[in-house]
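Engineer: Okay, here's the prediction I keep looking at, along with the sequence it came from:
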Amino acid sequence: MKAAVYTLIALIAFAANSLFCRMALAEGDIDPYNFTIIRLLSGAACLGIIMSVTTYNQKRKGLFNDAILSDTGSWRSSISLLVYAVCFSVAYVELDTGTGALILFSAVQLTMIGWGIYNKEQLSGVQWTAFFVAVAGFVYLMLPSAAVPSLIGAGLMALSGVAWGVYSIRGKVCVSPLRTTGFNFVRSLVALPILLLVSMSYFNSLTIQGVLLACASGAIASGIGYSIWYVAMPLLKSTQAAVVQLCVPVIAAVAGVIFLQEQLTLEFISASLLILTAVLVFILNKQKE
């Protein structure tokens, strides 16, 4: 039950991130480079504040130990986070929503399921069937809005998906998800000078709404959301963590209907039910030992 709750919260955060990115980047309220800078900075700042408060409380109650103290993320995870964030933002403005989602989630699935199989996570016949049904539903959901992608945009989005898959997998071994995520965000800021140089020519095009959306994406959907994802990851197999992420576009689309007055169609309802049912069957079915 705990795994299900944390996973659901993380998926909602991912969907919120998708909406924040769409509202900021697709509408031209901010460029991808400044969006990424603000996203990483606000994520690091938010987690830094939360870490300071929780560390103080843990020390006061005698709960802060050497294992927690030594869990400060890693450069590999930080680089994966940085590559994902930069490539995603840049590719987002190069691709339409459907194409970007198809490429991103395909790369995530290949990376995480491939890693799971490499590490002897054997799927049952029912799980393989459920996986392909979920993928079919996902393609059916996204294909109508897809178009022929630019080579650069497609490559960057694929790289973003691989990087996110790697970042997710590395969360399976963390002791303190909050500290790990916080330090990963802080380390990712090593690229800040380069990003600032690239983004300077876009400063005049920044809008307040774009900056606020980037802050919300970084602090809430990314910083807090990724910390919760790192709580869930040790409780999930890599293959399970991969497949459940196919629900993110469904959640994002529902949020779009509720908050952005987007149209609800019969095709969307059919595809969503197909994806959610297949993912549920995949999770509930026991894997081969």
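Structural biologist: Nice, thanks for sending it over.
Engineer: Going by C-alpha atoms from here, please, whenever you check contacts or count neighbours.
Structural biologist: Noted.
Engineer: Quick check: next helix or strand after the longest helix along the chain?
Structural biologist: Taking DSSP state H as the criterion, the chain has its longest helix at helix 32-61. For helix 32-61, the following helix or strand on the C-terminal side (DSSP states H and E) is helix 66-70.
Engineer: Can you list the buried residues in stretch 223-231?
Structural biologist: For stretch 223-231, the buried set under the neighbour-count rule, 16 or more other Cα atoms under 10 Å, comprises 223, 224, 225, 226, 227, 228, 229, 230, 231.
Engineer: what helix or strand does the closest residue to residue 160 other than its chain neighbours sit in?
Structural biologist: Computed as Cα to Cα, 6 or more residues apart in numbering, the closest residue to residue 160 that is not its neighbour in sequence is residue 84, at 4.2 Å. Assigned by DSSP H and E, residue 84 falls within helix 75-92.
Engineer: Next one for the comparison:
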Amino acid sequence: MSPQVSSVRIALFTVVTMIAFAGNSVLCRMALKHTTIDAATFTSIRLVSGAVVLGLIVRFARAGRTGAGNWWSALALFAYAAGFSLAYVSLSAATGALLLFGSVQATMIGRGLWMGERLARLQWLGLVLALAGLVGLMLPGLSAPPLFGAALMLVAGFAWGVYSLRGKGAGDPTLVTAGNFWRAAVLALVLSGLMRDSLNWDVDGVAYAIASGALTSGLGYVIWYSVLPALKATQAATLQLSVPVLATLGGVAFLGEVVTMQFVFASIAALGGIALGIWGKSASAA
């Protein structure tokens, strides 16, 4: 494969992955807003369908790969998926994606500080700006998100940050993700069993959950892991800034959501701050 074709392939797969990640927010919100499916059932179907797709991919993958999931990582994955679904009962796709992404990045930075990592001035500026953006989003007003839903999404972001940190160096990402997905699916089914008296579903809701699990989660992660080795760490982190933006566009296009000025200013501050943190870390390392 020529370098030019390889570059086009990487760019195409990267774009597809970012759309898939943003699609998780849109699909979940569409299911919980426009169908009768409940959050627990959506979570269970999402994780089970993701586990099935990843299991099939692993089954036909090349030999020689090593790696497996574990129950602690699966618990973090389950906490993310459950908090994500429960939060989207009340949050818009755009607000949920921004809160999730901000919480993930805050978890990553917080862990670095806990381990004794020193931040450069540009990173501190970015951190303060990002936190100011998230606080600005939560300020009381007509467009402020429900507090309980926002808190759930922040917890989901924290759980995803923990899951990501635990996955570093654990082995082949696809194998590890597949192992964690089936374990998380078991936990989700247990939750659904405990909530069996309040479970609801319909055909459309199940279809959205399967699409979220099999396509935008399972296949999305596999494609992302296939292009990640070709990207610099700074590139990968910067590209993920597009996910909340794409989720916002999806919410406007498919859910008729209205973007307020409070959200716009909060997004600029939060995403701009995260970008400063990423670039500041890169400059400091150089």
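Structural biologist: That came in fine, so what should we check first? Keep in mind the model is a prediction, meaning the values are calculated, not measured.
Engineer: What's the TM-score once they're superposed?
Structural biologist: Remark: TM-score between the superposed chains equals 0.76 [TM-score structural alignment, normalised by the length of the second structure]; 270 aligned residues with a Cα RMSD of 3.6 Å.
Engineer: related to what we said a few turns ago, quick one: map the residue nearest to residue 160 of the first structure onto the second structure.
Structural biologist: In the second structure, the residue paired with residue 84 of the first structure is residue 80, using TM-score structural alignment.
Engineer: what's around its match, how many residues?
Structural biologist: 25 (other Cα atoms under 10 Å).
Engineer: any chance you could map the helices in the second structure?
Structural biologist: 3-34, 39-59, 71-87, 93-114, 121-138, 147-167, 173-194, 203-210, 220-227, 233-239, 242-255, 261-285.
Engineer: closest to residue 65 of the second structure out of those?
Structural biologist: The closest of the helices of the second structure to residue 65 of the second structure is helix 173-194. By Cα to Cα, the value is 7.9 Å.
Engineer: Just list what the closest one packs against, helices and strands only.
Structural biologist: When contacts are defined as 3 or more Cα pairs under 8 Å, 6 or more residues apart in numbering; DSSP states H and E, helix 173-194 of the second structure packs onto helix 39-59, helix 71-87, helix 220-227.
Engineer: if you take the average position of the first structure, which residue is closest to it?
Structural biologist: The centre of the first structure sits closest to residue 14, judged by Cα atoms, centre = their mean, with a distance of 5.1 Å.
Engineer: give the contact list for that residue.
Structural biologist: 221, 222, 225, 248 (Cα atoms under 8 Å, 6 or more residues apart in numbering).
Engineer: Most neighbours among those, please name it.
Structural biologist: The residue in the contacts of residue 14 of the first structure with the most neighbours, by other Cα under 10 Å, is residue 222 (28 neighbours).
Engineer: Please pull up the equivalent of residue 91 of the second structure in the first structure.
Structural biologist: Match for residue 91 of the second structure (TM-score structural alignment): residue 96.
Engineer: One more: residue 19 of the second structure?
Structural biologist: By TM-score structural alignment, residue 19 of the second structure lines up with residue 12.
Engineer: Spatially, what comes nearest to that match if we skip its sequence neighbours?
Structural biologist: According to Cα to Cα, 6+ apart, the nearest residue to residue 12 of the first structure is residue 251 (6.7 Å).
Engineer: And that neighbour? What does it align with in the second structure?
Structural biologist: Match for residue 251 of the first structure (TM-score structural alignment): residue 246.
Engineer: Go ahead and confirm that match touches residue 22.
Structural biologist: Yes. The pair residue 246 of the second structure / residue 22 is scored as a contact, 5.8 Å apart, by Cα atoms under 8 Å.
Engineer: Looking at these two, which is more packed in?
Structural biologist: residue 22 (25 against 22).
Engineer: Okay, buried residues for stretch 114-131 of the first structure please.
Structural biologist: 115, 116, 121, 122, 123, 127, 130, 131.
Engineer: need the contact list for residue 182 of the first structure.
Structural biologist: 43, 44, 47, 48, 51, 72, 73, 223, 227.
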